[in-house]
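Engineer: quick one, fold the following:
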Amino acid sequence: MTKLRSTLSGIALSGVLLGAGAAPALADSTASSGHSAAVAAAAPTKAQKLSKMKSLTEDSNASTGRWLDAMNQHLAHKQAIDKYKFSWKTDYCTSSPDTLPGGYNFKMACWRHDFGYRNYKSLVGNYYFKKDHKKRVDKALLRDLYSACDYRPWADPYPASQRARLKAACRKTARTYYGAVSAAG
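Structural biologist: Below is the predicted model:
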């Protein structure tokens, strides 16, 4: 009986609010569309997008960390990064191997590189991308590839001499990839 009284009181209050022209929060269907308009109005400017892009594509370990955080936010559909409407498409290392013997994996390095190329070209065009951003994005790729070559599993199945050869081969492949994108890109 007490539950019925509290429910009826809530219904009566809703009726009074509706009659007075005020809508309770649960009955307000415009709240979400009003919020969408506020978000759309707060869309980042081109300058803000370029600044964010630069922070995510610099040639530094900190920038790599920021990109990984942003990528994880994107995968979790967080508004903090999705508001920029960046393209996260990738074909990883295009037609080159993404993984190398020894457990070396270039996928994240190539994804960040694709991210930089696709978004800068979309924001500033190919001419200004090549003029102002390409060299930095390519150098960041080399740093990321070298970081991938520093991988060593905690239970390494290879003897030290073989691991050294595998790492040297990985770094040589990294330089080859960097040379290819620097020349063509």
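Engineer: from here on, contacts and neighbour counts on C-alpha atoms
Structural biologist: Will do.
Engineer: buried ones in the helix or strand hosting Leu8?
Structural biologist: Leu8 belongs to helix 2-19 when assigned by DSSP states H and E. Buried residues in helix 2-19, counted by 16 or more other Cα atoms under 10 Å: Ser14.
Engineer: run this one through as well so I can compare:
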Amino acid sequence: RLLSLRQSSSLETETDRLLFSTPISEFLIARDSRTPSELDWASNGCSFSPEEPLGFDFEPSCQRHDFGYRNYKAQRRFTDSGKASIDDNFKRDMDNQCATEGVLEDLCGGVADLYYQAVVNFGSRVKR
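Structural biologist: As a prediction, the model looks like this:
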């Protein structure tokens, strides 16, 4: 179905809010309820990587990252800068998870760095 320009703009605003201005716990509530329903909530988790490497729960970070890629593509906003913003937010989400890991925070951060480098270097490409 076609969305009006106002609806489209509103969905872009809501996508950005859920990606960049919302705690991940609030994002997960929206994801569970699929609200707003016009957004793409599908996710393949952490793709070909474990969701919980060494026990660190990166699945919510991967879900929000997928949400960003899928909706930016659908909204025709998946540019180099858009991809970089989504990838950087993915790293922040993983770092926030690592901050809860106590004495394992540094090890978790090292794993997060690997996941981040993987999406930067091997994640979806911007079409030219």
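Engineer: circling back to that earlier point, tell me the first helix or strand C-terminal of the helix holding Leu8 of structure 1.
Structural biologist: helix 31-41.
Engineer: the helix or strand just after that following helix corresponds to what range in structure 2?
Structural biologist: Counting by DSSP H and E, the element after helix 31-41 of structure 1 in chain order, helix or strand, is helix 46-57. The aligned range for helix 46-57 of structure 1 in structure 2 is 8-19, by TM-score structural alignment.
Engineer: ok so, going back, please name every helix or strand in contact with the helix holding Leu8 of structure 1.
Structural biologist: The criterion is 3 or more Cα pairs under 8 Å, 6 or more residues apart in numbering; DSSP states H and E, and there are no helices or strands that helix 2-19 of structure 1 contacts.
Engineer: element containing the residue nearest in space to the middle of structure 1, please.
Structural biologist: Nearest residue to the geometric centre of structure 1 (Cα atoms, centre = their mean): Met71, 2.7 Å. Assigned by DSSP H and E, Met71 of structure 1 belongs to helix 61-75.
Engineer: equivalent analysis for Ala80 of structure 1, please.
Structural biologist: helix 79-82.
Engineer: regarding structure 1, what is its longest helix?
Structural biologist: In structure 1, assigned by DSSP state H, the helix with the most residues is helix 107-132.
Engineer: chain center to that one: distance?
Structural biologist: Relative to the chain's own centre, helix 107-132 of structure 1 is displaced by 13 Å; criterion: Cα atoms, centre = their mean, to the nearest Å.
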